[in-house]
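Enquirer: here are the coordinates; sequence isn't available:
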């Protein structure tokens, strides 16, 4: 119902001031702030003490929303700002036809390109954000979407692992996002990619889409400079727009909604030393003799680690959860020998049970598997990289108990210390049991994994409060073995860290993805880079390595071993400083590895740098991620100690053509930052 009659139309230009209601974490109004709403020259403007939102389109054209702070645009919609799909056709808002302001909510009504269909949108302001909820009336919509002009907000970040037109997320992770072309058509809680529906910008705006449905997210995918955030549902579109003074403040606002880690799943030793996993060293061409030779070579060459983990292809069939007797004649003796060398022993496991497994029929007959979405009377089957399988249904308590019983038998019989969980806990081809949603299965997966030592391999759960609060290590999706993948491993860690997963590591040092082994230079540079990250996740050994894709010996020499060993030692010396950052993260939710602009928001150069990062407040890492013999290095404002050259530099400064022979890994300590003394002791 409209609040003002036409007779009072002239008063619409006057400010309407109301006291707002108590604040909540979701962004409802706050009692000590005021807001005003007015209309002038066909534009309705909502003004709060911290920002304003202008809604144009009253006199024709298309509805458009522009958010400003201190008079400067920080976020603006693009063409077809609010759009929806009916049948095979996309429609969008046109003229703003009506508005009202009541009880702290600005309600907007707009016509659309579909006759008889209208959109009703509701803006609920709070001091540092506003809720934007909207619906379609007069038509049956199957998808709803927001469109933003990316350039209105400067550069864009967030999202998580990106599907791109340049083979992301495996070899490409654009930083910032608008520097690439992102097209994620299955962006959801069921995705194998680590993603969250949260984006933030250089203008210190942010967008959180509160949905459990699958999205189609496109950022400059067509080179058009537009961001399209589409929910594949006709239900109410619910979003929060953050308006802050720094990107870090936007990040903290988001963490206030989804939660911060309540613990670190990894132990101090798992931060201090690498995890050695067999996958990229052997892929599936692995057996008992090979894994023991691998562990012995690592030990004898002083390549420290806390665990040797046996990855894919130890089972007789996928899902049997029994060792292949031909490849592993005595698994207990293998485990005992690995322990004798000073390592823990771990196994790769999955909830996916292949159709040719003896366990498949057993599980299917007892309704232990997820059901098919199209026909819930039969088990859901999915195709993955190792065949066709059913998935253990964690929402069935009996299925969960059966699966965990198999795990416990394995661990007790073979002295297995921990597990690497792989594959997803849910798939969109399947139906959730008793109303369980995608995010419910992320929670159930988190609860399952939390009962085991994940040995620093972490787990790939996301999009749920449980995933954020559990404090798991987050391992990246598989990377290639070339320079582009090394570069992507850095920017991907920055992306994951800044959507609320602070305990990050790259894919296995040197990459995997069933590609030929990395060159000596890529392997060394990757190890050097990882030494300045929270954790080191290793596989390819610099000792006596045969490329499993070619069968040829890899040209790694004594220098390769020495430089890899040096990287491990550096990381271990940094462990007390890193552990301090872990404790800070548990208090604040702040990422440990983060972009320069989180600490130096006024330093404009830091917003596009994709090969440097802060490790906590005191350490700036600038390793060489290319085949070049030198690199340029940017230092933000401050007083910096150059670790490699033993000198002090006043920032901001650009160090052009900084020499980076293979033995040099540039890093700098901010002498006035908290933790600088501990960092200096580790790096001098």
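Expert: Yes, it's here. Here the structure is a predicted model, which means the values were calculated and not measured. Numbering: from 1, shown residues only.

Enquirer: can we go C-alpha only for contacts and neighbour counts from here?
Expert: Fine.

Enquirer: And the strands in the stretch 551-684 of the chain, which stretches?
Expert: 593-594, 613-615, 619-621, 630-642, 647-659, 667-670 (DSSP state E, counting those that start in this stretch).

Enquirer: what about the nearest residue to residue 152 once chain neighbours are set aside, neighbour count?
Expert: In this structure, residue 152 finds its nearest non-sequential neighbour in residue 75, 5.3 Å apart by CA to CA, 6 or more residues apart in numbering. A count of nearby residues for residue 75, using other CA atoms under 10 Å, gives 28.

Enquirer: residue contacts, the residue nearest to residue 492 when sequence neighbours are not counted?
Expert: Excluding the flanking residues, the one nearest residue 492 by CA to CA, 6+ apart is residue 173, at 5.8 Å. Neighbouring residues of residue 173 by CA atoms under 8 Å, 6 or more residues apart in numbering: 161-162, 164, 488-489, 491-492.

Enquirer: and here's the other structure:
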């Protein structure tokens, strides 16, 4: 090849190389540009951090303030964590179209994900601590002008929830009589604006509601020595879901299907719906014996009252924990129960998880390691409860301990023909402050105690329990904790309907109200209170008497018979609704907003309720009142007490004398 030809060929190669470089550069620029414009899964450029997050129509600002929207309307606003976190805030990164992640330079990150099911958008907020066991995670949501429902049993039991003011409290199954978060609870809230909130079970959760009237609901996650002990050195997380529908009824239906899920597998024994339970507790407290029990039963029969069962309550055993009759009080318990059976009574007895130190059963249970143990020790952890200062507590999560306990109940059934049981306590607060057991989540104890109660009578099903946590599937009655014999919201008559409504929203339809007239702890129920309390119970799923009507006068006896009969007249309706609950989870006793979810009065009224969708009950709840204001949602209602048909709206000063109970049937 000539020198000139070589130079030409070399020049051609150089030209081709340069053109190639230009083409590659152009393609690379074009691809990068399109990727930055269209590919939402790419991370934010470090030269320009994105501190505002958008998912759907919801926005989180760079100060971590958030507005959750339905279409263009804000339905919930809040503050994710607090302003201090802005100092170390880095940026949002787009993990994919449905998830965003925020990171901090030191110890935590936040994942926010979005999905839509059946037209209902849901957001999941998942805070994670990456370093440091002592960290606290906290989000606050504005109550705003919405009304809130759900949560837990409460001493004052407000309806809606924003009426209360509660400082930050551990969200554990506790004793509402001590003004703690109550024994029936779920990590579930809904609002009148169609918002639902569900917090995951493994979160070491604390909550405040309208603390110091701040109009906020705050969620907090942290580990402490009590109640969320953390011997496994877990890092705290705050993991919860917020879903949005168009109204409170629709969001309840969605959240119940999606997060509660459990439905009763059957219904309790039908006789407990139909006829009253008679208990010794409020009338006699601990002063019971064989002759008194027989006298109690004879008076029920003599005064011509129906009954489903007679319940022998506190102090029938020799020592607390020894599950047998005290022969000093009951010299021939077998003959007594035979006599009661011959009179037509089924007999139940009071049980609890405690074994006092002086009982024989404590020695046996402790030696077989059936009691909740001290931390990292084979020795039982000793607790204090209302009937003992030193006691062990059954480990309801230990299968062998459960079998042993149930054998004691079978002994009662086989030896004395005891029909069933009233299971008391079971709340987490009765556990030792530091313990070793087969569960990490404290509320698991209450769930296992309720399951133990069910196994004691799973065929006939006429037992009762006073705790509920993820036990909506159990076909047993759940009892309200002891009510006081007063008219007001300090655990008195006015908390009866709000408690029943709360139980139903949380998925517990088989409500056993406490004793008619209350428990007579500080004062005996006056005559008028007793009558009005009885009327308020008539359309609830079951009636429970202890304070006896014959201690008043003949009119009270006759009124009591009449209202018991009214309850029995509607028992088939109640049973139909109970069976419906096994399929749908719908409560038997419903708030007025169940049929009027956008009606402001229906969203707030706490002195009326629905039995199903078509019977509205408006008992008189004020001392000395011979009338009350009655509200009827839209439509036509047959006035059963006064006759005629009424349209929806307010009826002021509706007359209801002491012997009268206002109720209405919807005209369909």
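Expert: Structure received. This one's a predicted model, so the numbers in the text were calculated from it and none came from an experiment.

Enquirer: taking the contacts of residue 173 of structure 1 one by one, which sit in helices?
Expert: 488-489, 491-492 (DSSP state H).

Enquirer: export those residues to JSON lines and tack on distance to residue 224 of structure 1 and neighbour count?
Expert: Formatted as JSON lines, these follow (distance: CA to CA, whole Å; neighbours: other CA atoms under 10 Å):
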{"residue": "488", "distance to residue 224 of structure 1": "23", "neighbour count": "26"}
{"residue": "489", "distance to residue 224 of structure 1": "26", "neighbour count": "31"}
{"residue": "491", "distance to residue 224 of structure 1": "23", "neighbour count": "27"}
{"residue": "492", "distance to residue 224 of structure 1": "23", "neighbour count": "32"}
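
Enquirer: with the residues you listed in mind, which one is nearest to residue 664 of structure 1?
Expert: Closest approach to residue 664 of structure 1 among these (CA to CA): residue 489, at 19.7 Å.

Enquirer: And the closest one? What does it align with in structure 2?
Expert: By TM-score structural alignment, residue 489 of structure 1 lines up with residue 496 in structure 2.

Enquirer: any idea how far residue 412 of structure 2 is from its match?
Expert: Applying CA to CA, to the nearest Å, the value for residue 496 of structure 2 to residue 412 of structure 2 is 33 Å.

Enquirer: Tell me if I'm right that the residue nearest to residue 152 of structure 1 and residue 68 touch.
Expert: Yes. Using CA atoms under 8 Å, residue 75 of structure 1 makes contact with residue 68 at a distance of 7.0 Å.

Enquirer: that older thread, and the residue nearest to residue 152 of structure 1, which helix or strand is it part of?
Expert: According to DSSP states H and E, residue 75 of structure 1 maps onto strand 72-86.

Enquirer: helix or strand right after that strand?
Expert: Counting by DSSP H and E, the element after strand 72-86 of structure 1 in chain order, helix or strand, is strand 89-102.

Enquirer: mean offset of the longest helix seen in structure 1 relative to structure 2 (after superposition)
Expert: In structure 1, assigned by DSSP H, the helix with the most residues is helix 558-588. After superposition onto structure 2, helix 558-588 of structure 1 sits on average 1.0 Å from its aligned residues (mean CA distance after the TM-score superposition for structure 1).

Enquirer: so that helix corresponds to what in structure 2?
Expert: Going by TM-score structural alignment, helix 558-588 of structure 1 lines up with residues 554-584 of structure 2.

Enquirer: same check, this time on stretch 318-331 of structure 1
Expert: On the basis of TM-score structural alignment, stretch 318-331 of structure 1 is assigned to residues 320-333 in structure 2.

Enquirer: And the matching stretch, end to end?
Expert: 18 Å.

Enquirer: Pull the residues that contact that stretch.
Expert: The contact list for stretch 320-333 of structure 2, computed with CA under 8 Å, 6+ apart, reads 288-290, 316-318, 352-356, 359-362, 387, 408-409, 412, 416.
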